[in-house]
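Engineer: Give me a model of this one.
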Amino acid sequence: MFFRSSNSEQDWQTRISLSLIKDRRLWGIIIGIIKVHDGDIHVDSEFGRGTCFTIYLPAVTNSEEKQLVAQSELFDGNGQLVLVVDDEFSIREMIKDSLETYNYRVMLASDGVEAISMYERDWENIAVVLLDMMMPNLHTPYIIQALQRINSAVKVIAMSGTSANESFTKCGICPIVERYALGAFLTKPFMTTEMLHTLANLELN
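Structural biologist: Okay, here's the model as predicted:
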C-alpha cells in the first residue's frame, strides 16, 4: 500500500492514509491476518514524501496450488443454502461467488438485524450461517442467540481476521454459545478450499 502520489491525488491519498492510521480496528485485523499466515509487515516512512507498507507472506508452490484445486473438487455442495453475514461488501461478494461456483446457494446479509430477519423467514431452508465475529451495531453474541431462539440446532461458522480465541474474547461469546452454536472457525483471509472443507465437515443437509 503506497500513500505517495501526484499533486492531483494528494488530498485523496492523504485521507486514505489518515483513515488507516486512525482506525485501530482495521489495523488490528490487518496485522492479525498477516500474523496468522506467518507473514510480516515492514513500514518505510519519510516526512514530506509518504509511507510505504510492505507485506510479506509465504509463497504457495505450483504443486501445492494444484493439490488445493484438486481437493476443492471433492467438496462440491449439493445445492445447500448458506446465509453469509458480513458488513464488508467485497467479502460478501467473494464468498458468494466462491460458494455458487461449487454448487451452493447463497443469501447475503450486511448486518445482524438483516441476518436475523432473513433467518427467521427462511430458517428451514438455510443449512448454515457464515458469520463475521466483529459485526457493528448488533454484536455477534446477540446475533447468535437470536438465531438459536429461532432454531436451537442452527449451524454457525464464525469468520474473523484474528485468531479464534481472540475473536471470542473481543465479542464476549459465552462458552455455551461457543460450544453449541459455532460449528467451525475460519480465519480471514481463507482459501476457497478451506471454506469448502469446513462446510463438508459439517455434513449439511
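
Engineer: contacts, neighbours, all on C-alpha from now
Structural biologist: Noted.

Engineer: Let me see the ranges of the strands in this structure.
Structural biologist: 40-46, 50-56, 81-85, 105-109, 126-132, 156-160, 182-187 (DSSP state E).

Engineer: And the last one, what does it pack against?
Structural biologist: So that's strand 182-187. Here strand 182-187 touches strand 156-160, helix 192-201, going by 3 or more Cα pairs under 8 Å, 6 or more residues apart in numbering; DSSP states H and E.

Engineer: Would you mind getting the angle between it and strand 156-160?
Structural biologist: Counting by axes from the mean of the first three to the mean of the last three Cα atoms, to 10 degrees, strand 182-187 lies at 20 degrees to strand 156-160.

Engineer: which residues in this structure form helices?
Structural biologist: 10-22, 24-36, 62-72, 89-101, 112-122, 140-150, 164-171, 175-181, 192-201 (DSSP state H).

Engineer: so which of those helices gets nearest Ile55?
Structural biologist: Nearest to Ile55 among those is helix 24-36; the distance by Cα to Cα comes to 7.7 Å.

Engineer: Any chance of CSV for the strands of the chain, columns mean neighbour count?
Structural biologist: Converted to CSV, the strands of the chain look like this (neighbours: other Cα atoms under 10 Å):
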stretch, mean neighbour count
strand 40-46, 11
strand 50-56, 14
strand 81-85, 23
strand 105-109, 19
strand 126-132, 24
strand 156-160, 23
strand 182-187, 19
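
Engineer: want to put them side by side, so please do this one too:
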Amino acid sequence: MRLLVVEDEEDLAEAVRLGLVRAGYAVDVAGDAAQAYDRLAVNAYDLMLLDINLPDGDGFDVCHAIRRGEVPVEGGADLRVLMLTARGALHDRVRGLDEGADDYLVKPFALAELLARVRALLRRDTGGGTSVLEVAGIRLDVARHEATVGGDALHLTPKEFGVLEYLMTRPGHVVSAEELLEHVWDENADPFTQTVRVTVGTLRRKLGGDAIDTVVGRGYRLKEA
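Structural biologist: As a prediction, this is how the structure comes out:
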C-alpha cells in the first residue's frame, strides 16, 4: 500500500517514513500543502497522514479541499486521511473529523499505535475486521508481516509482500502492472523498468502452483480457489 506523509518537521517526517517503510509500506513525503497537492494530483495513494500545522496553510483546509473535490486527487476524493497533530483539544479533534478525516492521532504517539491505526484504515479495502487476509490457502498477517501457504512459511521481500497483500484484497480481479506500481512502489520507482514483472514472477514461484494468473495485455489475477 502507498502512503503520503504530509509533515513539515523533517526529523519527524523521516522517522514516520522509516517506520512505515519498515512495516512494508511505500511512502512519499510532502513538506507543505502545495507539495501534497502536487503529489495527490499524480499518484494514487491509499492513505494520507496529514499534519495540521503546515507552513502554507493547515491540514483542516487540505482535508476540506479534498473531500469537496476542490483539488484534483488521483484515485478519487475517498482517500483515507489520518490526521497527526499536537493539537489535541476536543474542538480540534471534532473539527478534523467533521472536515473529513477518517482518524485523528495526537502527538506524541507511539509507532506501534500509528501502525495499528494505519492497518485499521487500510482494512476498509477488504471489508474485514482483522489484519489477517486468507485466500485459497494463502494466509497473510499484515500486523506481524508473516505469510504462509498451506501452513508453510513464505519468506517474502517487502515488495513481494506488498504485491501479495494488494492482490489478496482483490481476489479474482485483474490488477494491471501500472496499478501495482502505483500502490506498492514509491515515487522513486522507474515506471519503465520490469520491476513489477520480476517481482510478480518471484512471488509466483514462492507461492507455487498457479496461484497468480497472467492475463495477457491486462495484468495479474490472484485465483480465489
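
Engineer: and the helices of structure 1 as a markdown table, adding distance to Glu46 of structure 1 and mean neighbour count?
Structural biologist: A markdown table is the format used below for the helices of structure 1 (distance: least, Cα to Cα, whole Å; neighbours: other Cα atoms under 10 Å):
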| stretch | distance to Glu46 of structure 1 | mean neighbour count |
| --- | --- | --- |
| helix 10-22 | 14 | 13 |
| helix 24-36 | 20 | 15 |
| helix 62-72 | 37 | 12 |
| helix 89-101 | 32 | 15 |
| helix 112-122 | 42 | 17 |
| helix 140-150 | 40 | 18 |
| helix 164-171 | 34 | 14 |
| helix 175-181 | 46 | 13 |
| helix 192-201 | 38 | 17 |
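
Engineer: Mind putting those helices into a markdown table with distance to Ser45 of structure 1?
Structural biologist: Putting the helices of structure 1 into a markdown table (distance: least, Cα to Cα, whole Å) gives the following:
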| stretch | distance to Ser45 of structure 1 |
| --- | --- |
| helix 10-22 | 12 |
| helix 24-36 | 17 |
| helix 62-72 | 35 |
| helix 89-101 | 29 |
| helix 112-122 | 39 |
| helix 140-150 | 37 |
| helix 164-171 | 30 |
| helix 175-181 | 42 |
| helix 192-201 | 35 |
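
Engineer: And the strands of structure 1: which comes nearest Gln67 of structure 1?
Structural biologist: For the strands of structure 1, proximity to Gln67 of structure 1 was assessed by Cα to Cα; strand 182-187 is nearest, at 20.1 Å.

Engineer: so where is that closest one in structure 2?
Structural biologist: The aligned range for strand 182-187 of structure 1 in structure 2 is 101-106, by TM-score structural alignment.

Engineer: what's in contact with that stretch?
Structural biologist: For stretch 101-106 of structure 2, the external contacting residues (Cα atoms under 8 Å, 6 or more residues apart in numbering) are 63, 80-88, 93, 96-97, 114, 117, 121.

Engineer: and of these, the nearest to Asn53 of structure 2?
Structural biologist: Thr85 (7.5 Å).

Engineer: Just give me the match in structure 1 for the closest one.
Structural biologist: Checking TM-score structural alignment: Thr85 of structure 2 goes with Ser160.

Engineer: Who are the contact partners of that match?
Structural biologist: By Cα under 8 Å, 6+ apart, the contact set of Ser160 of structure 1 is 132-134, 167, 186-188.

Engineer: Out of the residues you listed, which are shared with structure 2?
Structural biologist: Contacts from the contacts of Ser160 of structure 1 that recur in structure 2, judged by both residues aligned by TM-score structural alignment, their matches' Cα atoms under 8 Å, are 132-134, 186-188.

Engineer: corresponding residue for Ser19 of structure 1 in structure 2?
Structural biologist: Match for Ser19 of structure 1 (TM-score structural alignment): no aligned residue.

Engineer: rewinding a little: quick one: closest of the helices and strands packed on strand 182-187 of structure 1 to Ser17 of structure 1.
Structural biologist: It's strand 156-160; of these, that one is closest to Ser17 of structure 1 (Cα to Cα) at 23.3 Å.

Engineer: Against structure 2, what's the mean shift for that closest one, could you check?
Structural biologist: Overlaying structure 2 shows strand 156-160 of structure 1 at a mean distance of 0.6 Å from the equivalent residues (mean Cα distance after the TM-score superposition for structure 1).

Engineer: if we can go back for a sec, how far away is the match of Thr85 of structure 2 from Met134 of structure 1?
Structural biologist: Relative to Met134 of structure 1, Ser160 of structure 1 is positioned 7 Å away (Cα to Cα, to the nearest Å).

Engineer: which residues do the two both contact?
Structural biologist: Jointly contacting Ser160 of structure 1 and Met134 under the rule Cα under 8 Å, 6+ apart are Ser167.

Engineer: Quick one: closest of the helices and strands packed on strand 182-187 of structure 1 to Glu114 of structure 1.
Structural biologist: Once these are compared by Cα to Cα, strand 156-160 is nearest, at 16.0 Å.
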